[in-house]
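> Pasting a predicted model and its sequence here:
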Amino acid sequence: MLTALVTTVTIILMGFISGAILRHMFPNQVQRLNFWCTRLALQGAIPLSLLAAIWQLHHLSWQLFLLTIVGSLILLSGGGLAAFLAKWLKLSPSQTGAYIPAGMFMNIGAIGCFCVYLFLGEDGLALVPLYKLFEEVIYYSIAFPIARRLGQYSQQKQRPFWLDPFLLTTLSAVSAGFILNGSGLARPLWISDVMQFIVPLGTYLLMITVGLVFRFTDITGLLRPALTLAISRSILGPILVIILAYLFQLWGIHQGLLVKVALLLSVMPTAFLSLLPPVIYGVDQKIANSYWLISSLWFLFIFPIVLLLMHFLFL
C-alpha cells in the first residue's frame, strides 16, 4: 500500500513540475504543448486503459450500474455542499459562480483512474466508467449553467456536451470494451504489461497540462472557503458512499469492489476543469485557483486515511 501511495504522489508531482518547467522553457509554445498533452491523455492513454480493463472484467451484471447512481449523487452532493457553504460564508455572486462548479467537479479521469488502478487493479479500473457515466451530463447541464448565470460574460459559444470529442472517444472506448468482453474473445496477456505504462502515462500527461497553465495566486484571504469545502467534501463523500452501499446492498457485489471504487473516488480533488468557468464566464478566478490548490494538497492528506477506512471496513 505504501509503495502505491508513494507512486501516486510521485506521478502527480512529476507531471505538475514537468509542466511548470516546460512553461518556463517554451513560453511561446504553451498552447500547443497543452493541446497535445490533453489529446494524448484524453483521446489516447485513458480511453485505451478503460477499454482494456473492461475487456477483462468478469461476471458483468446489471447490479454494476448501481455504481452510476452512487457516482452521480457524489458529484451532485459536492455542488450542493458548495452552494450551502457559499451562502454560509457570504461569498459574492462571482465567487459563488466559481465555488459551486469547483465543488462539483472531481478529478476522476486522471487521478481517479490511476489511484483505482494502483490499489484495486484492472477490475476496479473497469468500474470507473460506470461511476462517472453521467459526469459530463451533470457538468454541462448544471455546473456550467450556474457559472454562466452568476458570471459577467461568455467568451465562447459552448458546443453541446454530447458532441465533445473527449466524451465521444471515452464512450467509444467503453463500448468497445463491453463488446469485446461479451464476445468471449480472450484478452492477450501482453496487454497487462502495457496497462502498467499507459495508466500512469494518462495521469502524468494531464498533470503536465495543469503545470503548463496554473498560476499561484495569493490565497491568504481565500484559505477559509477553500479549506472548508475541501475538508467538508472529503467527509461527506465517504459517508454518502457508505449510506448508499447499505441502501443498495452493494457490500457483497464483486467482494465489495463497487464500494471500494466509490470510496476512493469520493475523495478525489477537484478537476482542472474547475479553472475554466472564470475564463469562460468571468466568475472569480482567485477562488477557483485557491480551491484547486487546497483541494489537491488536502487530497494528499485525506487519501491515506480513506485507504485505512477501506481496510477497516473490509477486514
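Everything's here; your move. Residues are numbered from 1 along each chain as shown.

> From here on, just use CA atoms for contacts and neighbour counts.
Noted.

> any chance you could map the strands in the stretch 1-150 of the chain?
Along the stretch 1-150 of the chain, no stretch is classed among the strands by DSSP state E, counting those that start in this stretch.

> what about the helices in it?
Under the criterion DSSP state H, counting those that start in this stretch, helices of the stretch 1-150 of the chain are mapped to 2-25, 30-40, 46-55, 66-88, 93-104, 113-131, 135-138, 144-150.

> Which neighbouring elements make contact with the first one?
In terms of contacts (3 or more CA pairs under 8 Å, 6 or more residues apart in numbering; DSSP states H and E), helix 2-25 is packed against helix 113-131, helix 190-213.

> ranking those by burial, who's on top?
Across the helices and strands packed on helix 2-25, averaging neighbours per residue (mean count of other CA atoms under 10 Å) puts helix 113-131 on top, at a mean of 23.

> okay but Ser77 is in contact with Phe105, surely?
No - with contacts counted by CA atoms under 8 Å, Ser77 stays clear of Phe105, the gap being 10.7 Å.

> take the one below as the second:
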Amino acid sequence: MDWERILLVFTDILLPLAAGYLLKIHNLMPQKACDWLIRFNVVVMVTVLTLMSFWVLPLSAQLLWLPLIGVLITAVPGVIGARCFAGQFDNELDRGAYVISAMLSNIGTIGGLCAFILYGEEGFAYVQLVAAPQNILMVAAAFPMAKYYYEKHHAAKRKAKLQLSFREMFITWNQVGILGMAAGILLQVFGVSRPPALGVLFHNLVHVLAWVSLLPVGFLIDFGRARFYYRKVISMLWLRFVIVPVLFYLLFKLLFTDKVLLGSLLLLAATPAAINSVITAQLYKLNVDITIASFLLTTVVFVLVVFPLFFFYIHFGGRL
C-alpha cells in the first residue's frame, strides 16, 4: 500500500506533466484543446469532486479549525505577496501572476504525500481537512483576484477608470465549484448518505482530475521563457519557506499540542507554489510564465532541500 501511494507521484503528477509537455513540443495538441481541458477541469471536474468530498466531510466543531487554517494559508501569503513583493513588476498582468502564485500552494498533492511519508495515514487525513477549501478558494478568491488584475491592466492601457461589478468578479462559470460545495454540505446536513458506489467513483475520478488538471500545465510549460523570471521570483522562496512557516508556527503552537497534527500543519505551511496558479493565470490571461517559474523553482527547492531537512529533523527526534 505504501508503494502504491509513492507510485502516485509518478502516475498522477509527473506523467501527466510530461505528457502535456510532449504533446506541445511535438505539436500533437492545439492550444484550443488545452484551453478546453482547463475549463472542463474548473467547471465540471472540480464541481463534481467538491460536491462528493463535502458530502462526507466531517463537520465536528473541533476539526473546523483545519479548513479555517486552509483559508489562512491561502489568504496570508497572498496579502504578503501583494504588499511586499509584487511591486517589483512593471505591469498588472505580472503582478497578478505573482500574487496568485503566492496565494495558492500545493497542499493536496505534494503536501499530502509528504505528510503521509512522515506521519502515515493520520498525517494524510489532517492534510485532507486543510486542503478541503483549496478548490473553493481557487474559484472564490484566486479567480476574482486574477480578474481584478486583468481588468486593472486593461483599464491602464485604455487610460480609463477601473470598473468591476460584483457579477464580473464573483458570478461566472469559473465559480460554479462553489455550488458543488454547497450541495455537498446540504446533503450531509439533511442526512442523505452518499452511496458506496459514489465513493468508489470518487477515488477513480481523483486520478482523472490529476490528468485533466496537470496535462494542460505540462502543455503550458515553456522552460525557455520561464528562465527569464527565476531571478524575479526568488522572493517566493523567502515567502514560502521562511516568512509563512514562521508566522503559522507561532499560531499552531497556540492552538495545538498534538505533535503529528502540529508537524503536518507546519509542513503544509511550507508547501511550494501550486499547479493551480498556472491554470488560473491561463484562464485570466495573466503572465503564465511567472506562475510556471514560481511553480518550478519552489517545487525543486522543496523536494531537494526543504522536505529532506524537515524529514531528517523529525526522524531524529527534533522538537517542534
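On my side now, so go ahead. What you see is a predicted model; the values in this text were computed from it and never measured.

> now for the helices of the stretch 1-150 of the first structure, which one comes closest to Trp298 of the first structure?
Among these, helix 2-25 comes nearest to Trp298 of the first structure, with 12.2 Å by CA to CA.

> average gap between that closest one and the second structure?
Comparison of helix 2-25 of the first structure with the second structure after fitting gives an average deviation of 2.8 Å (mean CA distance after the TM-score superposition for the first structure).

> what residue of the first structure takes the place of Val131 of the second structure?
Not Val; residue 131 of the second structure is Ala. When the first structure is aligned by TM-score structural alignment, Ala131 of the second structure is paired with Val128.

> quick one on the thing from earlier: between Ser77 and Phe105 of the first structure, tell me which one has more neighbours.
It is Phe105, of Ser77 of the first structure and Phe105, that has more neighbours when counted by other CA atoms under 10 Å, with 24 against 18.

> can you tell me how far that one sits from Gln95 of the first structure?
From Phe105 of the first structure across to Gln95 of the first structure, the span is 16 Å (CA to CA, to the nearest Å).

> With Val279 of the first structure instead?
As judged by CA to CA, Val279 of the first structure and Gln95 of the first structure stand 13 Å apart.

> Which one's more surrounded, the two?
More neighbours surround Gln95 than the other of Val279 of the first structure and Gln95, with 21 against 15 (other CA under 10 Å).

> so how far is Leu167 of the first structure from the residue lying closest to that one once chain neighbours are set aside?
Counting by CA to CA, 6 or more residues apart in numbering, the nearest residue to Gln95 of the first structure once its immediate chain neighbours are dropped is Asp284, at 4.9 Å. In this view, Asp284 of the first structure and Leu167 of the first structure are 27 Å apart by CA to CA.

> now swap in Leu309 of the first structure and tell me
When Leu309 of the first structure is compared with Leu167 of the first structure (using CA to CA), they lie 32 Å apart.

> Likewise for Pro27 of the first structure?
29 Å.

> what do you get for Phe35 of the first structure?
In this view, Phe35 of the first structure and Leu167 of the first structure are 16 Å apart by CA to CA.

> Compare Leu309 and Leu167 of the first structure (neighbour count), which wins?
Leu167 (17 against 13).

> list the contacts for that one?
Taking CA atoms under 8 Å, 6 or more residues apart in numbering, we find Leu167 of the first structure in contact with 136, 161.

> Tell me which residue of the second structure lines up with it.
When the second structure is aligned by TM-score structural alignment, Leu167 of the first structure is paired with Gln175.

> May I have the residues that are in contact with the residue lying closest to Arg149 of the first structure once chain neighbours are set aside?
In this structure, Arg149 of the first structure finds its nearest non-sequential neighbour in Gly97, 7.7 Å apart by CA to CA, 6+ apart. Contacts of Gly97 of the first structure were listed using CA under 8 Å, 6+ apart, and they are 146-151, 277, 283-284.

> Show me which of those residues are buried.
Among these, those classed as buried by 16 or more other CA atoms under 10 Å are 146-148, 150-151, 277, 283-284.

> okay, among these, which ones form the most distant pair?
Most distant of these, by CA to CA, are Ile146 and Asp284, 13.1 Å apart.

> can you count the residues close to Gln249 of the first structure?
14.

> do the same with Leu308 of the first structure
A count of nearby residues for Leu308 of the first structure, using other CA under 10 Å, gives 11.

> element containing it?
helix 285-313 (DSSP states H and E).

> How about the contacts made by Leu266 of the second structure?
Applying CA under 8 Å, 6+ apart to Leu266 of the second structure gives the contacts 245, 248-249, 252.

> Turn those into CSV, columns for distance to Ile100 of the second structure and secondary structure.
Output for the contacts of Leu266 of the second structure, formatted as CSV (distance: CA to CA, whole Å; DSSP: H, G, I helix; E, B strand; the rest coil):
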residue, distance to Ile100 of the second structure, secondary structure
Pro245, 18, helix
Phe248, 19, helix
Tyr249, 23, helix
Phe252, 24, helix
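
> which of those lies closest to Ile6 of the second structure?
Once CA to CA is applied, the member of the contacts of Leu266 of the second structure that ends up nearest Ile6 of the second structure is Pro245, at 25.2 Å.

> The closest one matches what in the first structure?
Matched by TM-score structural alignment, Pro245 of the second structure corresponds to Pro238 in the first structure.

> Its match and Val267 touch, don't they?
Yes - between Pro238 of the first structure and Val267 there is a contact at 7.4 Å, judged by CA under 8 Å.

> Which one's more surrounded, these two?
More crowded of Pro238 of the first structure and Val267, by other CA under 10 Å: Val267, with 27 against 22.

> What is the end-to-end distance of stretch 189-201 of the second structure?
End-to-end for stretch 189-201 of the second structure, by CA to CA: 22 Å.
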